[in-house]
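Peer 1: build me a model:
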Amino acid sequence: MDWYLKVWQQYADFDGRARRKEYWMFHLFHVLALIAAVLLDNLLDMAFFDGFFGPIYLVYVLASVIPSLAVTVRRLHDVDKSGGMIFISMIPIVGPIWLLVLQCTKGDQGRNRYGRDPKEA
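Peer 2: As a prediction, the model looks like this:
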């Protein structure tokens, strides 16, 4: 949970590097929060048009867009790639797979052009 909160504390920080653990733990708790929001919307009968989600889900998704993008860019920095590489996911089929490979790749040891190794801290 500390990794999830760390990303929220660095809400719009696109500088620096993020370890694999920070990235994946954030996304694990993010998915759990999305599920909780959907359940809460449905339990409170607040789902839009008898659908899947409601206002709680929508507010959470809108609030989490920037931190999610920021941690993804910092993760790309850890493998010495520009944050612009996030747009590679727009290429059908191959793009998302390549971005997933980059997110799973071990980060550079030592300092790179985006800062010091987060494991050294």
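
Peer 1: please count neighbours and contacts with C-alpha atoms only from this point.
Peer 2: OK.

Peer 1: buried ones in stretch 7-15?
Peer 2: By 16 or more other Cα atoms under 10 Å, the buried positions in stretch 7-15 come out as 7-8, 11, 13-14.

Peer 1: wait, what's in contact with the nearest residue to residue 4 once chain neighbours are set aside?
Peer 2: For residue 4, ignoring the flanking residues on the chain, the nearest one in space by Cα to Cα, 6 or more residues apart in numbering is residue 26 at 4.4 Å. Residues in contact with residue 26 (Cα atoms under 8 Å, 6 or more residues apart in numbering) are 1, 3-4, 7.

Peer 1: among the residues you listed, which one sits closest to residue 54?
Peer 2: residue 4 (23.1 Å; Cα to Cα).

Peer 1: could you also give me the structure for this second sequence? I'd like to compare it with the first:
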Amino acid sequence: MSWYLEVLKKYAVFNGRARRKELWMFVLFNILFSIVVQVFDLMLGSFFLTVLYMLVLFIPTLAVQIRRLHDIGRSGWWILIPLLPIIGSLILLYFFVKDGGEDANCYGESPKLVNA
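Peer 2: Below is the predicted model:
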């Protein structure tokens, strides 16, 4: 849960680096909370809460994905690669699971060393 809250604390921080664990734990909790919100929406017979939840988390999701790309030494503009049908999403998935390493890059120190 702390990984989820850490991403929310960095709501619109697009600089720096994010570890794989930070991204994937955020994705996991985001999926779980989305399911809960959708269940409430079904009980209310609306879709308002789901849309609101998605809008609120759009910027932090984008920010953590860009910081993850920075961790592997890629520009944040690579976030647009899924605009290429099928292959683009696979390339982005590969980038998200790729190890960032422990060396500093132009985006900062490795979060592995900072959080150790």
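
Peer 1: alignment lookup: the residue nearest to residue 4 of structure 1 to structure 2.
Peer 2: Using TM-score structural alignment, the equivalent of residue 26 of structure 1 in structure 2 is residue 26.

Peer 1: so how far is the helix or strand its match falls within off the chain centroid?
Peer 2: Element membership for residue 26 of structure 2 (DSSP states H and E) is helix 20-44. Mean-position distance between helix 20-44 of structure 2 and its chain equals 13 Å (Cα atoms, centre = their mean, to the nearest Å).

Peer 1: next SSE after it?
Peer 2: Downstream of helix 20-44 of structure 2, the first helix or strand assigned by DSSP H and E is helix 48-71.

Peer 1: which residue numbers in structure 1 go with that following helix?
Peer 2: Aligned using TM-score structural alignment, helix 48-71 of structure 2 spans residues 55-78 in structure 1.

Peer 1: would you mind getting the average deviation of the matching stretch from structure 2?
Peer 2: Stretch 55-78 of structure 1, aligned to structure 2 and superposed, deviates on average by 0.3 Å (mean Cα distance after the TM-score superposition for structure 1).

Peer 1: show residues contacting that stretch.
Peer 2: With Cα under 8 Å, 6+ apart as the criterion, stretch 55-78 of structure 1 contacts 7-8, 10-20, 23, 34, 37-38, 40-41, 46-48, 82-86, 102-103, 107-108, 112, 114, 117.

Peer 1: quick one: map residue 87 of structure 1 onto structure 2.
Peer 2: So, by TM-score structural alignment, residue 87 of structure 1 is matched to residue 80.

Peer 1: separation between its match and residue 25 of structure 2?
Peer 2: As defined by Cα to Cα, to the nearest Å, residue 80 of structure 2 lies at a distance of 22 Å from residue 25 of structure 2.

Peer 1: look at those two and report which has more neighbours.
Peer 2: residue 25 (16 against 11; other Cα atoms under 10 Å).

Peer 1: show me what contacts that one?
Peer 2: 1, 3-4.

Peer 1: again, 10 Å this time
Peer 2: Neighbour list for residue 25 of structure 2: 1-4, 7, 31 [criterion: Cα atoms under 10 Å, 6 or more residues apart in numbering].

Peer 1: just the buried positions in stretch 96-105 of structure 2, please.
Peer 2: 96, 100, 105.

Peer 1: neighbouring contacts of it?
Peer 2: Identification of contacts with stretch 96-105 of structure 2 by Cα under 10 Å, 6+ apart yields 16-21, 23-24, 65-66, 68-74, 90, 92, 109-114.

Peer 1: done for today, thanks.
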